[in-house]
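1. pasting the structure only:
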């Protein structure tokens, strides 16, 4: 599955059903640049999760409402409810194990 950019205005609608991973990032963030290819790799192997990226500089409303204080922050929602939050770089195998908790 591809990683899709998402905006403040569509966040609630797009993340209301199923399992969603949202990567909160910024262009100036070094660890975000390391995390991005990992998320893309994980997304390629999973059809059971929707993958989104949200630039916190362009979409501050959602990041503030959810309380994103550091980036990268990976938010996992299931059927519209936040079920997990991961801050900092996360390797692919660990990310897959976390996602498995919400998809199996």
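-> Here it is on my side, so go on. These numbers come from a predicted model, not from an experiment.

2. make it CA atoms for all contacts and neighbour counts henceforth
-> Noted.

3. distance of the residue lying closest to residue 2 once chain neighbours are set aside from residue 104?
-> Leaving aside its sequence neighbours, residue 2 sits nearest to residue 43 (C-alpha to C-alpha, 6 or more residues apart in numbering; 6.1 Å). Distance, residue 43 to residue 104, by C-alpha to C-alpha, to the nearest Å: 16 Å.

4. presented hereafter is structure B, for comparison with structure A:
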């Protein structure tokens, strides 16, 4: 599966529609972004059950700001609509593979329970 491009009009919908969504925030002028791109693309070919997306911070400055992107590349992982990973920096292939395996292996009942508990605590 190739990487899909997301923007302000498709970002939230993609989070809702895909069980596992990885998002690479990048810019064309960013050296580490260019280094990470082939690693990310290769992983997208190996994991057909994961949706790989990218967002250009140059084209989507407002969205990047709203998402709190301070450094690029930044990789986010969403599972069942929940942000489960958010880290700046280019990952080497073995680390990306480890991340994908970890995201696939999450106990999502437990994750959703913790999210609900945190939401309840914020309201209290």
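-> Yep, that arrived. Just so it is clear, the model here is predicted, and its values are computed rather than measured.

5. now the TM-score, please.
-> Superposed pair, TM-score by TM-score structural alignment, normalised by the length of the first structure: 0.94. Supporting alignment: 104 aligned residues with a C-alpha RMSD of 1.0 Å.

6. ok, back up a step: the residue nearest to residue 2 of the first structure: which element?
-> In this structure, residue 43 of the first structure sits in helix 30-44 according to DSSP states H and E.

7. quick check: buried residues in that helix?
-> By neighbour count with 16 or more other C-alpha atoms under 10 Å, helix 30-44 of the first structure contains the buried residues 32, 35-36, 38-40, 42-43.

8. checking the residue nearest in space to the middle of the second structure next. Helix, strand or coil?
-> By C-alpha atoms, centre = their mean, the second structure has its centre lying nearest to residue 76, at 2.5 Å. Of the three states, residue 76 of the second structure takes strand according to DSSP: H, G, I helix; E, B strand; the rest coil.

9. the closest residue to it other than its chain neighbours in helix, strand or coil?
-> Leaving out its chain neighbours, the residue that sits closest to residue 76 of the second structure by C-alpha to C-alpha, 6+ apart is residue 86, at 4.4 Å. Following three-state DSSP, we place residue 86 of the second structure in the strand state.

10. which residue ranges form the helices in the first structure?
-> Taking DSSP state H to define them, one finds helices in the first structure at 11-14, 30-44, 60-66, 92-103.

11. appreciated, that's everything.
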